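S.K.: Here's my sequence, what's the structure:
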Amino acid sequence: MAETIPAALGEAADRFGEHPAYIQDGEEVSFLELLRRVRRAARGYVALGLQPGDRVCVWAPNSIGWVVAALATSYAGGVLVPVNSRYTGHEVAEVVDRTGARIVVVEDGFLGRTQVADLRAASDLAAVLAVIELKDLSDLDMGAVTTAEIDAIAESVCADDVADILFTSGTTGRSKGAMSAHRQTVGVARAWGDLGGVTGQDRYLVVNPFFHSFGYKVGIVTGLLTGATLYPVATFDLDATMALIETERITVLPGAPTVFTSLLNAPGRADRDLSSLRLAVTGAAVVPVVLIERMRADSPDGLAFEQVVTAFGMTEAVVVTMCRQGDSAETVATTCGRAIPGMEIRIGDEGELLVRGDYVMLGYLDDPAATAEAIDADGWLHTGDVGVLDEAGNLSITDRLKDMYISGGFNVYPAEVEQALARMDGVADVAVVGVPDDRMGEVGMAYVVGTVNPDDVIAFAKGRLANFKVPRHVELVDALPRNLSGKVLKNELRTGG
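M.R.: Below is the predicted model:
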């Protein structure tokens, strides 16, 4: 059983052969062809001077080329550093410099920007051997590096070698690079695929960005392990996504809650045949219960998924808990499921969720102090999330510790308020934060997307929540600020950004 990414790729080519691994914009690439492209690019990397353990940054949107660039990094013994496709040149330069990256692969011109020029303007890229445009990846000079030599390098990669460094979103400060070993990246992808029942018959739409663990680890790597055909989406467009589901008969669609909220509220949804969808996997710190109910509903108001699974994960541990096939609708709608095999969870001080096990990161890149702060001496990762466990071990995340505010001496967890308001007709999306108040210390401010009256929102809350939990202010907005992982940027709401 493969424990490294190169081994997983080799086994996939052997097992699945000419079965399509990727389909995008009319291009179909089999597992055998994927291996061929990866080998070629890896030979080019080594010819440029890449050594085992060197870092390679990939700064591009989802594409087949992204997959080749990333897998070639592992095949050449390197360490993959995925970079947010929406980052500016200055932000990417910081990641490149901090990781000492030797190669940077870029899709120049994405969203009409000048990525290569911006990157070179932001840094002298002193350690970088080459900046490669994604379109040129297949034309790299392989020099004297042979297929046999690159295969030997791939075979020398060990399960405990660092496979990748994924940077946290950095919404509360400087981002940190979470390092994972090959055994962890492959193991967590296998666990996710097993629990989701993913097979080679599945057609898997990857809306989640590849630079995020949800797209990379439980997307690309799960595809190698299961033989599922992946359909990468570079930018999320509602009409295009629904058309793709309909024409390609997509069966698996993981995504942040905002993806499914958008689908449910799409004006053209009734005109599309989305009946092929069988498995949805969603997760975030908090998932609205009403969203899960509508995703499962076989009605004009729902999406009629056969199986909706909620899960909980984070950059530092990828997948921690997950619901199982056969779990009751109530369990799926109200919890994130139980710890996956190889992981354990418990609730610590202040209700904080603590996580330990096979898939907890090795640590933060060049930051032993932050690592020690995050992972205690007993190996427990302190998540910063507040949660509760039921008798069966199912986890419910109630909020983030940092998002809690105190109103009139009482703790208020915004997620509870958001869950209540999400059930109001006309509310499409909602986020609640604490704002200063002379009398109460802090009170709730609700930012609402939808066709409602602010006074009606407050009245609705009063009918369902204790008075200290009821927002005192409501502001209607066109959209909530979110990062590309779907998380609401509450700092921006608090500061009015």
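S.K.: all contacts plus neighbour counts: C-alpha atoms, from now on.
M.R.: Noted.
S.K.: so R43 sits right up against G77, yeah?
M.R.: No: with the criterion set as CA atoms under 8 Å, R43 and G77 do not qualify as a contacting pair; they are 11.0 Å apart.
S.K.: Would you map the helices across the stretch 1-150 of the chain?
M.R.: Counting by DSSP state H, counting those that start in this stretch, the segments of the stretch 1-150 of the chain that form helices are 5-16, 31-48, 64-75, 89-99, 115-122, 147-156.
S.K.: looking at those helices, which is buried most?
M.R.: Ranked by mean neighbour count, those are led by helix 64-75 with a mean of 26 (mean count of other CA atoms under 10 Å).
S.K.: now the angle between helix 147-156 and it, please.
M.R.: Counting by axes from the mean of the first three to the mean of the last three CA atoms, to 10 degrees, helix 64-75 points 70 degrees away from the direction of helix 147-156.
S.K.: Give the other helices and strands that helix 64-75 contacts.
M.R.: Packed against helix 64-75 by the contact rule (3 or more CA pairs under 8 Å, 6 or more residues apart in numbering; DSSP states H and E) you find helix 5-16, strand 20-24, helix 31-48, strand 55-59, strand 79-83, helix 147-156.
S.K.: Report all helices and strands that the third one contacts.
M.R.: The one in question is helix 31-48. Applying 3+ CA pairs under 8 Å, 6+ apart, one finds that helix 31-48 contacts helix 5-16, strand 20-24, helix 64-75, helix 147-156.
S.K.: Throw the ones you listed into a markdown table and include distance to A126, thanks.
M.R.: Converted to a markdown table, these look like this (distance: least, CA to CA, whole Å):
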| stretch | distance to A126 |
| --- | --- |
| helix 5-16 | 29 |
| strand 20-24 | 35 |
| helix 64-75 | 20 |
| helix 147-156 | 26 |
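S.K.: mind checking which of those is nearest L389?
M.R.: Relative to L389, the nearest member of the helices and strands packed on helix 31-48 by CA to CA is helix 5-16, separated by 33.9 Å.
S.K.: List the contacts of that closest one.
M.R.: Identification of contacts with helix 5-16 by CA atoms under 8 Å, 6 or more residues apart in numbering yields 2, 31-32, 34-35, 71, 74-75, 154-155, 157, 163, 182, 186, 221, 224-225, 227.
S.K.: now do stretch 420-440
M.R.: Stretch 420-440 has contacts (CA under 8 Å, 6+ apart) with 261, 265, 288, 290, 403-409, 414-415, 417-418, 442-452, 457, 460-461, 464-465, 471, 479-480, 488, 490, 493-494.
S.K.: to compare against the first, here's another:
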Amino acid sequence: MTATDAGPRARLSARTIPEALAERAARTPDKLAVVAEDARGGVLRLTYADVERESRRVAKALIASGVGKGDRVAIWAPNVWEWVTAYYGTQLAAATTVPVNTRFKGPEAAYVLAKSGASTLLTVTGFLGTDYLGWLEGAAAEQPTPALRRRVVLRGEVPEGAVGFEDFLRAGDAVSDAVLDERTASLGPDDRSDISFTSGTTGSPKGAVATQAQVCAPFGAWADVVGLRADDRIMIIAPFFHSFGSKAGLFTALLAGATVHPRLTFDPAGCLRLIENERITVVPGPPAIFHGLLADPARSAHDLSSLRLAVTGSSDVPTDLVLAMRGELGFEHVVTGYGLTESSGVATMCSHTDDPETVARTAGRAIPGVEVRIDGGGGAPAPTGTRGEILLRGYNVMSGYWRDPERSAEAFVDGWLRTGDIGELDDAGYLRVTGRSKDMYIRGGENVYPVEVEHALARHGDVREAAVIGVPDARFGEVGRAFVVPRPGAGLDAESLIAWARTRMANYKVPRYVTFLDELPKNASAKVFKPALRELARAAEADGGGRTDGGGTDGGADGGRGDGAGEGA
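M.R.: Down below sits the predicted model:
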């Protein structure tokens, strides 16, 4: 079966991100665009005119430093206000944004920088005790980044070899408005907007290439479907490096003329205060965020009457959660959706007019101009209500993976994007996602690919073999359980292995639980038989809540740095 709607439409007439920024600043220059914490802990309020002015300064500085059209500029930073102007500035300079996951450790980030060929890195120092530039330096021997020529510190102390943000901006004063305008005007709807890296089943991240049109059109349609309004005040907890934060949050707010309130971390008590003090109306994010808000003991002491719209997804959303979001948090509308990095982060959405059961049971219908098909085999669509692989086609779908023709070809069949997810369509065209192929699981809104974690664990000197699966978790939807075969004579324990893993991979990838085995169960082809591991996981859960074999404390792998929607939630 195939489901489609006709004709994308955006709140603005823009074909590119710079056109959208210019049009919004011209229409509503004095409207608040961003309300965020500044470097000293105060509150900074930027209008759309302010955002355009500061973004142009960034663009001029990039041009002055030698960044050309199409060059890659990486942003490795949390949801600081500087991220906003760095993003729009990169677009104004007709460069390509490469968002870097703030949970990545040195080797992971270095791989993205090397694969993308980024010449410039915009980052921060000292955020929650992290040292991004130090991590890169430490990873240099394992993963060099030969194309990286400049490191700009948006916020924090400036180490040797880097340049501070203000010094960087001052160098751009030599670039005239005419030079910048000529560069920006060279950008068309088919030019690159960003390269967003997503992990893959081979263990190495893949860079999904999005064009200007693939950001402007889908999220204009997205804003219409969910019912975003110009008077909305949007609390953005999802990290900007994720399309849920930057595109479905930051950019759709610009299209609608709304105000964004980015959060550096997910702190339920702080979020509740913000909702009350700033009269927040919209909260996008994975279910873990809403679980956290509902569970906060001080929730009833706050005035949450301004809330009207919640946008969630990323994992199964129980009907009880939708009802609690409406009844206890006071949201008038709750909507869910489905998308992936390769589809610009969006493909289907529930409407703000859909009932709670539909919102909980489905991921909505295709957004206007996008087609969803369930593969029935042999190139034919599956009958209504029949499960199969979800295929996508439309203006939102990536052109391919950056500098990876082999995996780009594998991602498509007869012009349709293969999602690797399993689902079915009903008579009304609503999509129900019923499973995920290739063993990928979702922890608190973040995709985790077991093979990537397995490869990382195998680098530990005392680990002979490792296999990872996702197991249910009330708070995060799913978390990882690792089954590890130690090397003979190794004195390995779960706590030390998890502590080691935290230094090698993003916290959301670190397994919550570790089970040690003498051998991994394997099939006749000598491949790990994961159904048997799932049976072992269920037995472990029944015996001791899944925590008797190590690593199962909330202060462990899940304590994290709290720098995004899925961590510390």
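S.K.: And the TM-score between these chains?
M.R.: Laid over one another, the chains give 0.83 as their TM-score (TM-score structural alignment, normalised by the length of the first structure), with 445 aligned residues with a CA RMSD of 2.9 Å.
S.K.: Specify the stretch among the helices and strands packed on helix 64-75 of the first structure that is closest to V309 of the first structure.
M.R.: Ranking these by proximity to V309 of the first structure (CA to CA) places strand 20-24 first, at 23.9 Å.
S.K.: got the contact list for the aligned partner of D367 of the first structure in the second structure?
M.R.: In the superposition onto the second structure, D367 of the first structure corresponds to D404 when matched by TM-score structural alignment. Neighbour list for D404 of the second structure: K206 [criterion: CA under 8 Å, 6+ apart].
S.K.: Look at the counterpart of V34 of the second structure in the first structure and say how many residues are nearby.
M.R.: Taking TM-score structural alignment as the alignment basis, one finds that V34 of the second structure is matched in the first structure by Y22. Y22 of the first structure: 23 surrounding residues under other CA atoms under 10 Å.
S.K.: Kindly provide the distance from Y22 of the first structure to P6 of the first structure.
M.R.: Distance, Y22 of the first structure to P6 of the first structure, by CA to CA, to the nearest Å: 17 Å.
S.K.: ok, now V145 of the first structure?
M.R.: Note on V145 of the first structure: its distance to P6 of the first structure, by CA to CA, is 17 Å.
S.K.: Same question for K217 of the first structure.
M.R.: Spatial separation of K217 of the first structure from P6 of the first structure under the definition CA to CA is 14 Å.
S.K.: between the helices of the stretch 1-150 of the first structure, which gets nearest to E316 of the first structure?
M.R.: Using CA to CA and comparing the helices of the stretch 1-150 of the first structure, the one that lies nearest E316 of the first structure is helix 89-99, at 17.3 Å.
S.K.: what range in the second structure matches that closest one?
M.R.: The alignment of helix 89-99 of the first structure onto the second structure (TM-score structural alignment) spans residues 106-116.
S.K.: hmm, back to that, you'd agree the match of V34 of the second structure is up against Y231?
M.R.: Yes: under the criterion of CA under 8 Å, Y22 of the first structure is in contact with Y231, at a separation of 5.9 Å.
S.K.: what's near enough to touch the residue nearest in space to the middle of the second structure?
M.R.: Closest residue to the average C-alpha location of the second structure: H242 at 2.4 Å, with CA atoms, centre = their mean. H242 of the second structure is in contact with P99, N101, counting by CA under 8 Å, 6+ apart.
S.K.: likewise the one 5 residues further on?
M.R.: Taking CA under 8 Å, 6+ apart as the contact definition, K247 of the second structure lies against V215, F219, G345.
S.K.: swap in G177 of the first structure?
M.R.: Residues touching G177 of the first structure, when contacts are defined by CA under 8 Å, 6+ apart, comprise I165, L166, F167, T168, Y364, L365.
S.K.: Over to L113 of the second structure?
M.R.: Contact analysis of L113 of the second structure by CA under 8 Å, 6+ apart lists A74, T145, L148.
S.K.: now G255 of the first structure
M.R.: Contacts for G255 of the first structure (CA under 8 Å, 6+ apart) come out as V207, N208, A280, V281, T282, G283.
S.K.: Would you format those residues as JSON lines with distance to R294 of the first structure included?
M.R.: Output for the contacts of G255 of the first structure, formatted as JSON lines (distance: CA to CA, whole Å):
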{"residue": "V207", "distance to R294 of the first structure": "20"}
{"residue": "N208", "distance to R294 of the first structure": "21"}
{"residue": "A280", "distance to R294 of the first structure": "12"}
{"residue": "V281", "distance to R294 of the first structure": "14"}
{"residue": "T282", "distance to R294 of the first structure": "13"}
{"residue": "G283", "distance to R294 of the first structure": "15"}
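S.K.: Which of these ranks first by neighbour count?
M.R.: With neighbours defined as other CA under 10 Å, the most crowded of the contacts of G255 of the first structure is N208; it has 27 neighbours.
S.K.: That one maps to what in the second structure?
M.R.: Using TM-score structural alignment to pair residues, one finds that N208 of the first structure aligns to A238 in the second structure.
S.K.: Distance check, that match against A210 of the second structure.
M.R.: Between A238 of the second structure and A210 of the second structure the distance, using CA to CA, works out to 20 Å.
S.K.: Check L187 of the second structure too.
M.R.: Here L187 of the second structure is placed at a distance of 14 Å from A210 of the second structure (CA to CA).
S.K.: Settle it for me: which of the two has more neighbours?
M.R.: When L187 of the second structure and A210 are compared for neighbours, A210 comes out ahead with 28 against 24, by other CA under 10 Å.
S.K.: Helices along the stretch 451-569 of the second structure, start to end?
M.R.: For the stretch 451-569 of the second structure, the helices identified by DSSP H, counting those that start in this stretch occupy 494-502, 530-544, in order along the chain.
S.K.: same thing with the stretch 201-350 of the first structure?
M.R.: Using DSSP H, counting those that start in this stretch, helices in the stretch 201-350 of the first structure cover 213-215, 222-226, 238-248, 257-264, 289-296, 329-334.
S.K.: Buried deepest among the ones you listed, which one?
M.R.: Each of the helices of the stretch 201-350 of the first structure was scored by mean neighbour count; the highest is helix 222-226, a mean of 26, by mean count of other CA under 10 Å.
S.K.: Tell me roughly how far it lies from the second structure on average.
M.R.: Helix 222-226 of the first structure, aligned to the second structure and superposed, deviates on average by 1.2 Å (mean CA distance after the TM-score superposition for the first structure).
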